[in-house]
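# Dropping the sequence and predicted coords here.
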Amino acid sequence: MADLSFLDWPFFDDRHRALAERARSFAASRVAPLAGNHTEADLDDLCRGFVKALAEEDFLSLSVSADGSALDVRAICLIREILGYHDGLADFSFVMQGLGAGPISLFGSDGQRARYLPEIAAGRRIAALGMSEPNAGSDFAGITTTAVRDGNGYRLDGEKMWISNAGIADVYTVFAKTDPAAGAKGISAFIVEADDPGFSVAERIPLIAPHPLGRLAFENCCIPADRLIGGEGAGFRIAMSNLDIFRSSVGAAALGFARRALDEACRWSNERQVFGSPLASFQTTQGKLGQMATEIDAAALLVYRAAWLKDTAGVRVTREASMAKMYATEMAQKVIDEAVQLHGGYGLVLGAPVEKLYREVRALRIYEGTTEINRMVIAGQTLARFAEGQ
């Protein structure tokens, strides 16, 4: 990244700056050579390779908490931004280990943590998160997958949709209704292993920016009772707490994409000759670059404010994380679009860095809370604070 001045901001400690330097070195040596126009055919092996490499450098241990200690959100965000700058699939491989295992890190029993988290941190098991369903995305309380007591365990029935790492994960955190009549209060969280009877990956779903994604099916899927996380009815709180940790990091990934787009735009504008002068010499180009740089810094301030607040105050940061995620992902979409525009026809060539970014960034405005949902969350909390202050 050309501009690293944000690392001097007071949001970070020296350990974060050292981590960023180590992550940049790792990304340049082990991620950049593999970055490219990934296809469905090479996805699974690439993701497994990225997970293994991240584990070897001990980065995955930052996204899981085997001992129940608080996760370092600033560290997670920094790694996502740096990986995202180089390759979206590497960023995806990193964060899914944390997001998929997050409910276990935050609410798992000592036995659950000991059984799963060291293996996930070491890259020997791949994690996934099963929340969305074919008819329940943003409306999480509307899920219909059920978990019914069955002897010494539970029987799961239903489907999950848009599940990242479907097909390559060994451990799935799955949310299901143990009390369908209770709405959000009837949701519980469970650990499902890939070889559990009655569990299957029913479909793999190709995307414009390929990564392992699919639909899960549960048909009389029986699991032991000790796979329940945090008690019956705790699922909604578990899910929201998990998002409270990782939602800011979506904004960080968007920052990585946007910084790469700005660097590519600056490089192209200096090299490209138009009417006998560099493209960068024109006021219209400078106006675009100035706006792009300003919006990137504004988004970074929101992202790292939310991460810093979570780390230092240990409170719920739903409002701040939603602001960071919403603004940064919208910003990145605009910045990357401008970078493509500056490249002209060359920006549309399949496999060009800005073309790849254009496809990769689009999903960030949807997953872990769409822009529209985050605006509603922010408005709700703003109105609540106004009412309290009257």
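Nice, thanks for sending it over. Residues are numbered from 1 along each chain as shown.

# make it CA atoms for all contacts and neighbour counts henceforth
Fine.

# mind listing what A181 touches?
Contact analysis of A181 by CA atoms under 8 Å, 6 or more residues apart in numbering lists nothing.

# Tell me how many other residues surround Q283.
For Q283, the count of nearby residues is 10 (other CA atoms under 10 Å).

# try it against this one:
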Amino acid sequence: MPAFSLDPVRTAWCAELRTTAAERLRPLAEKGEPGRVNRPLVAELGQLGLLRRLFTSGALDLCLMRESLAYACTEAETALALQGLGAYPVHAYGTPAQRDRWLPEVEHGTAVAAFALSEPGAGSDAAALGLRAEADGGGDGAAEGERHAQAPIGSTPRPASASPLAAEADGRSRWRLSGEKCWISNAPEADFYTVFARTTPGAGARGVTAFLVPADRPGLTGTALDMLSPHPIGALGFDAVPVTADDVLGEPDRGFRVAMGTLNLFRPSVGAFAVGMAQAALDATLAHTARRDAFGGKLKDLQTVAHRVAELALRTDAARLMVYAAATAYDEGAPDVPKRAAMAKLLATETAQYVVDAAVQLHGARALQRGHLLEHLYREVRAPRIYEGASEVQRGIIAKELYAETEASR
């Protein structure tokens, strides 16, 4: 079963990815400016065909890509993941015109995508979004044609249906977006944004619509944020930004499904990113403790050190197996994907934090020197416990799903 034993082809592919990341991607990453989109790196990911695989592979292969890249070059992993997160809603929920316009450029690494969900007052509570999408005449924004349902990764999404109502609207329905987004990866440098806005006040998660918003729309501004993590993060301002029915992803007032459908896929792969970092930290620790002289022997000869390293390996492998199991469940269309995805992200990101921190402790002060692998991982490993749903949110999802399963079994 692939969740527990990878076949030789996948094992060889992972090894190839690690080599490619070290030899071709890391040099480009090292030339990048922290906090800025590294477009040469994104373009190389496209040249290697990895961005195309975001839309043609299953969830397990997505996890293997992210884990393998993270092991050798976290910047390349993050660049790939952000392209997927921002563009997957277009792949799965977009119209043929939207997909034809943006996906080829995303796959080639010539257009940068971003997923704009979080707000200053609505980070983990996505249903509390305050960005307003106010009707701007030309028809009722809620009365749009039917859109296709969620398409699993690797499939060909169904085209939007040509209902009489949609034909009548003919793209004339329009809104104005007003408000702000914050903590948006790739902002403010992305070429387009998947933006979630409130179209029905007071409706909670049911009143949110997803829009595809090109970066050159009038009224859209952005500011870079100086964050601990080296990848680009910014805030966006929306001053009556115009959008029309042609920009809607999915259906009006059903954008929360777009967000959750995307996150259910990418949450296990966030765990894969974390596992890749944990494995890199573990391997560095094995090498260091085996050669470091201490107290008349090698550091690894101290029982406390050996037992600590064994614990790191145990937790890393346990997290990896849960990530693979969640990804396999997604690929098989299992009904408990939300619970498994939350479990995988929670366990893997918390594990990676523990492993990297312990690795720093076993290395000592040298691990905190600027430019050391562990110094880099120490900065990178913190953010995944927050984004795409903080650890506390994942625990809430798990509990909710468990009680729902219990109730359904009665």
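Received the coordinates, thanks. Remember, it's a predicted structure, so these values are computed and weren't measured experimentally.

# Map L177 of structure 2 onto structure 1.
Under the alignment (TM-score structural alignment), L177 of structure 2 pairs with L156 in structure 1.

# cool, and A122 of structure 2?
That one, A122 of structure 2, aligns with A136 by TM-score structural alignment.

# Give me the three-state assignment for D216 of structure 2.
coil (DSSP: H, G, I helix; E, B strand; the rest coil).

# Which residue in structure 1 occupies the aligned position of it?
D216 of structure 2 maps onto D195 in structure 1, by TM-score structural alignment.

# Now do the same contact list for its match.
Here D195 of structure 1 is in contact with D170 (criterion: CA under 8 Å, 6+ apart).

# So it versus E119 of structure 1, what's the distance?
Computed as CA to CA, to the nearest Å, the D195 of structure 1 to E119 of structure 1 distance reads 16 Å.

# Please give the element, helix or strand, for the equivalent of A284 of structure 2 over in structure 1.
Using TM-score structural alignment, the partner of A284 of structure 2 in structure 1 is E264. Counting by DSSP states H and E, the element that carries E264 of structure 1 is helix 235-271.

# got a list of what A358 of structure 2 touches?
A358 of structure 2 neighbours (CA under 8 Å, 6+ apart): L312.

# Under the alignment, what does it map to in structure 1?
Under the alignment (TM-score structural alignment), A358 of structure 2 maps onto E338 of structure 1.

# cool, G237 of structure 2 as well?
By TM-score structural alignment, G237 of structure 2 lines up with A217.

# Shouldn't its match be within a helix?
No - under the criterion used here (three-state DSSP), A217 of structure 1 is strand, not part of a helix.

# OK, contacts around it?
Taking CA under 8 Å, 6+ apart as the criterion, A217 of structure 1 is in contact with 157-160, 198-202.

# if I look at it, how far off is A328 of structure 1?
34 Å.

# Count the neighbours of L321 of structure 2 for me.
L321 of structure 2 has 20 nearby residues by other CA under 10 Å.

# so it makes contact with L6?
No - using CA atoms under 8 Å, L321 of structure 2 makes no contact with L6, being 10.8 Å away.

# ranges for the strands of the stretch 51-200 of structure 1?
Secondary structure of the stretch 51-200 of structure 1 by DSSP state E, counting those that start in this stretch: the strands cover 127-130, 146-150, 153-164, 171-177, 187-193, 199-204.

# ok, residues contacting the second one?
Right, strand 146-150 of structure 1. Contacts for strand 146-150 of structure 1 (CA under 8 Å, 6+ apart): 154-158, 176-178, 180, 222.

# Now the two most distant members of the residues you listed.
Distance extremes for those: the farthest pair is P180 and C222 at 18.4 Å, using CA to CA.

# Please say which of those two ends up with more neighbours.
In this view P180 of structure 1 and C222 are compared by other CA under 10 Å, and C222 has more residues nearby, 23 against 18.

# Give me the three-state assignment for that one.
Three-state call for C222 of structure 1 (three-state DSSP): strand.

# Please look at it and L156 and confirm they touch.
Yes - using CA under 8 Å, C222 of structure 1 is in contact with L156, at 6.4 Å.

# quick one: the helix holding E264 of structure 1 to structure 2 mean distance?
Here the mean offset of helix 235-271 of structure 1 against structure 2 after fitting is 0.5 Å, by mean CA distance after the TM-score superposition for structure 1.
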